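**Student:** Here is the input, now give the coordinates:
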Amino acid sequence: MLQAKKCLHIFCRKVLSRNYHVAIVGGASEIGQTIALLLRNQRTVSNLVIHDNAVHTPGIVLDLSHIPTNSAIKGYVGSDSLDSALQHSDIVITTGAIQSPGLSEKARLHLNAEFIKSFATRVSKVSPIPFIGIATEPINVMVPMATEVIRNNGEYDPKKIFGITSADLFTAQTMYASINNINPQDCKVPVIGGHSNETVIPLLSQAKPACNLDQKSIEEFTAKFRSQEDLVTNAKKGWSPTLSIAYGVSIFVQGILNALDGRPNQIHAYVENNDFGTSYFAGTVLVDEKGAGEMERYSNLSDFECHLLERAIEQLRKDVSKGTKMLELA
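**Tutor:** Take a look at the predicted model:
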């Protein structure tokens, strides 16, 4: 009888589970290709769309088509085809220029700002507006910018716009597991704030299982955690982290698909939120088929964490303002 119930449950889940249409804008970039590879093998992704302005985009699509999965894949090249690429999407992911040798931070910011403004204008015309996951750096600036463009140009739903910050959560989790010699899958370290060295905060006071770390160790952990992207960039000889970020995007997509499938769950993201002294904030968010809901709150933060939070909020306000000013100057 128990085995029969288990089989019935599996059968019902298969019947009730839908298949979904996912588009990656910037899908021929280094990070976009890795995201596409990971999503290509997700069973609930029935249609995967790759859009990019790069001339090698058709080759990326052809390469991915050789992976034997029961899903369709299609590519679009050029800005004129972006509207077609966005149609019927349940989720749209954006990538963008990454830090690389020969590309200054100022140049990358300009490229990604132009990219996000163009994308946001076009996606705002899609109805109903899909879930939007922005992995375009700097996320603290690009998400408010995209939101403002969408708000002013078409259909707007703040519950469906996310900055993808899953990688921060996984980095804290693996680092914490390493210093405490435990399985990463058996621990949890909440991360809040934003998505930059100055704004991301690992809450060791809330970590599970709790481990006794003295104040010096906590401060050293935080400093090392905040410098992980720089460490990877230096080790990759000037290239940004992409593999762990792509993995985080794939987990984000799966979380959204679960929510669309009627299974509300928690994801880590940077979203429009006025509860923490700034208009945008990152943390663990409950998501259902309608979008983002409540963000998880924590009590009894340490004095050190409260200090970091105050500084992070100051910087987040500047980042949000920076995105708005860039739009005004456009």
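
**Student:** Could you use CA atoms for every contact and neighbour count after this?
**Tutor:** Will do.

**Student:** who does the helix or strand hosting residue 10 touch, helix- and strand-wise?
**Tutor:** Under the criterion of DSSP states H and E, residue 10 resides in helix 2-16. Contacting helix 2-16 under the criterion 3 or more C-alpha pairs under 8 Å, 6 or more residues apart in numbering; DSSP states H and E is no other helix or strand.

**Student:** Give the next helix or strand downstream of that helix.
**Tutor:** Using DSSP H and E, the helix or strand that follows helix 2-16 in sequence is strand 20-25.

**Student:** hang on, the earlier thing: which residues does the helix holding residue 10 contact?
**Tutor:** residue 261 (C-alpha atoms under 8 Å, 6 or more residues apart in numbering).

**Student:** The stretch 151-300 of the chain: helices as residue ranges?
**Tutor:** 166-180, 215-226, 228-235, 243-260 (DSSP state H, counting those that start in this stretch).

**Student:** Relative to residue 276, which of the ones you listed is closest?
**Tutor:** Taking C-alpha to C-alpha, helix 166-180 is the member of the helices of the stretch 151-300 of the chain nearest to residue 276, at 18.9 Å.

**Student:** What residues of that closest one count as buried?
**Tutor:** 166, 167, 168, 169, 170, 171, 172, 173, 174, 175, 176, 177 (16 or more other C-alpha atoms under 10 Å).

**Student:** ok, now stretch 242-254?
**Tutor:** Within stretch 242-254, the residues scored as buried using 16+ other C-alpha under 10 Å are 242, 244, 245, 246, 247, 248, 249, 250, 251, 252, 253, 254.

**Student:** so where do the strands sit in the stretch 101-250 of the chain?
**Tutor:** 131-134, 161-164, 191-193, 200-202 (DSSP state E, counting those that start in this stretch).

**Student:** before we move on, the earlier item: for the buried residues of helix 166-180, could you give me TSV that also reports distance to residue 283?
**Tutor:** Formatted as TSV, the buried residues of helix 166-180 follow (distance: C-alpha to C-alpha, whole Å):
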residue	distance to residue 283
166	9
167	12
168	10
169	9
170	13
171	14
172	13
173	14
174	17
175	18
176	18
177	20
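
**Student:** to compare against the first, here's another:
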Amino acid sequence: MFRLSGVLCPNRIIGSMASSVIRSKTTAARLLGFDPQTIRKIDVVGGTTPETMVPVVTGIQPCGEYLLDDVADIVAKIRTMEEKVTAIKNGKPPTLTSGYFASKFVNSLVAGYCGVLDCPVSAFVPSSVLPGVPYMSTPVEFSAAGVKRNHGMPLLSQAEIDLFEESIPILMEDIKRGEAYAKEAMEEEKDQLLTCFGAWTPSSALSDYALIPVLFHVIPRLKMASNMFYPYKNMLDRNRDLGRKHLHQFCSRIFSSCARWQEATWWLDLYLP
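**Tutor:** Below is the predicted model:
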């Protein structure tokens, strides 16, 4: 969506892997006889779905090497956890655990933003670690700019390599479906909003409203753009000169933070002199 809107910043596209990390940490700690809080590190590579996530249990610190013979069983157990919880709750989603996972992910982002996070965190991010796979979960470091450093693939055992290789085709299909869905959703929403605006845009004042498609092009959340634009539309209807002035200021503030600033300025100068 951000790419289609012209405001893509790859370092800020981050997907949470907190659920997989915490479940992997808890499962491994119980097998080792530890408190889960004593597990200092566990990486999760691959994707975000149960079929594509691969916990690197042999890389757990401490004592991950003792789980080498149980990798397949541990991963299978972790992958079915959410399904089991949903079954216990009679089909209802695990809302409480989801909230906990979200809080841990946000805490990691905030810690990285403040510069106090000293340990890589697994996250689903745009990646070039594996050729041909544009998104993948790997250990990363956060900063105020988003992803500061991608640590790439951790050391895997042979069993984990086999599981990872099996997950890649599924992950690629998931990525293709996700990108297709995002593109379709944006086009549908854009068409609906343009139709809505076209219903009340007077033909004699097209120059005053011609900037609307540009707003849609550079702002990723189109609904947000339309909601912000309505007050200026009403102002244009009441007082065209005053409305044009405030609309110009409004658009300048938006475009000043966008990658397409030069193009946006050209549209402003052309239609709102």
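
**Student:** So after superposing, what's the score?
**Tutor:** The TM-score (TM-score structural alignment, normalised by the length of structure 2) is 0.61; 181 aligned residues with a C-alpha RMSD of 1.9 Å.

**Student:** quick one on the thing from earlier: quick check: which of the strands of the stretch 101-250 of structure 1 is buried the most?
**Tutor:** Neighbour counts (mean count of other C-alpha atoms under 10 Å) averaged over each of these peak at strand 161-164, with a mean of 29.

**Student:** Could you tell me where that one falls in structure 2?
**Tutor:** Residues 13-16 of structure 2 are where strand 161-164 of structure 1 lands when matched by TM-score structural alignment.

**Student:** what does stretch 133-145 of structure 1 give?
**Tutor:** Taking TM-score structural alignment, stretch 133-145 of structure 1 hits no residues over in structure 2.

**Student:** Which elements pack onto the helix or strand where residue 175 of structure 2 lies?
**Tutor:** Assigned by DSSP H and E, residue 175 of structure 2 belongs to helix 158-200. Here helix 158-200 of structure 2 is seen to pack against strand 44-46, strand 53-55, helix 71-79, helix 222-238 when contacts are counted using 3+ C-alpha pairs under 8 Å, 6+ apart.

**Student:** what packs against the first one?
**Tutor:** Contact partners of strand 44-46 of structure 2 among helices and strands, from 3+ C-alpha pairs under 8 Å, 6+ apart: strand 53-55, strand 135-143, helix 158-200.

**Student:** can you list the ones you listed in TSV and add distance to residue 12 of structure 2?
**Tutor:** TSV is the format used below for these (distance: least, C-alpha to C-alpha, whole Å):
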stretch	distance to residue 12 of structure 2
strand 53-55	21
strand 135-143	10
helix 158-200	17
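
**Student:** So which of the ones you listed is nearest residue 1 of structure 2?
**Tutor:** Here helix 158-200 is closest among those (C-alpha to C-alpha), at 6.0 Å.

**Student:** okay but residue 168 of structure 1 is in contact with residue 192, surely?
**Tutor:** No: applying C-alpha atoms under 8 Å as the test, residue 168 of structure 1 and residue 192 come out as separate, 9.2 Å apart.

**Student:** list the residues that contact both of the two?
**Tutor:** Joint contacts of residue 168 of structure 1 and residue 192 (C-alpha under 8 Å, 6+ apart) are residue 200.

**Student:** Not counting sequence-adjacent ones, nearest residue to residue 295 of structure 1?
**Tutor:** Distances taken as C-alpha to C-alpha, 6 or more residues apart in numbering put residue 285 closest to residue 295 of structure 1, at 4.4 Å, once the chain neighbours are dropped.

**Student:** Could you do residue 229 of structure 1 as well?
**Tutor:** The shortest distance from residue 229 of structure 1 to any non-neighbouring residue, by C-alpha to C-alpha, 6+ apart, is to residue 241 (6.5 Å).

**Student:** picking that back up, and the helices and strands packed on strand 44-46 of structure 2, which is most packed in?
**Tutor:** Highest mean neighbour count among these (mean count of other C-alpha under 10 Å): strand 53-55, with a mean of 28.

**Student:** quick one: it to structure 1 mean distance?
**Tutor:** Taken over the aligned residues, the distance from strand 53-55 of structure 2 to structure 1 averages 0.7 Å (mean C-alpha distance after the TM-score superposition for structure 1).

**Student:** Output the contacting helices and strands for that strand.
**Tutor:** Of the remaining helices and strands, those touching strand 53-55 of structure 2 by 3+ C-alpha pairs under 8 Å, 6+ apart are helix 18-32, strand 44-46, helix 71-79, helix 158-200.

**Student:** can you count the residues close to residue 65 of structure 1?
**Tutor:** Residue neighbour count, defined by other C-alpha atoms under 10 Å, stands at 15 for residue 65 of structure 1.

**Student:** Can you get me a residue count around the closest residue in space to residue 8 of structure 2 that isn't next to it in sequence?
**Tutor:** In space, and not counting its chain neighbours, residue 8 of structure 2 is closest to residue 2: 4.7 Å by C-alpha to C-alpha, 6+ apart. By other C-alpha under 10 Å, the residues close to residue 2 of structure 2 number 16.

**Student:** ok, now the one 10 residues further on?
**Tutor:** A count of neighbours around residue 12 of structure 2, defined by other C-alpha under 10 Å, yields 15.

**Student:** Identify the residue of structure 1 aligned to residue 225 of structure 2.
**Tutor:** That one, residue 225 of structure 2, aligns with nothing by TM-score structural alignment.

**Student:** quick one: residue 225 of structure 2 and residue 263 of structure 2, what's the gap?
**Tutor:** 18 Å (C-alpha to C-alpha, to the nearest Å).

**Student:** Of these two, which one has the most company?
**Tutor:** Higher neighbour count among residue 225 of structure 2 and residue 263: residue 225, with 17 against 11, using other C-alpha under 10 Å.
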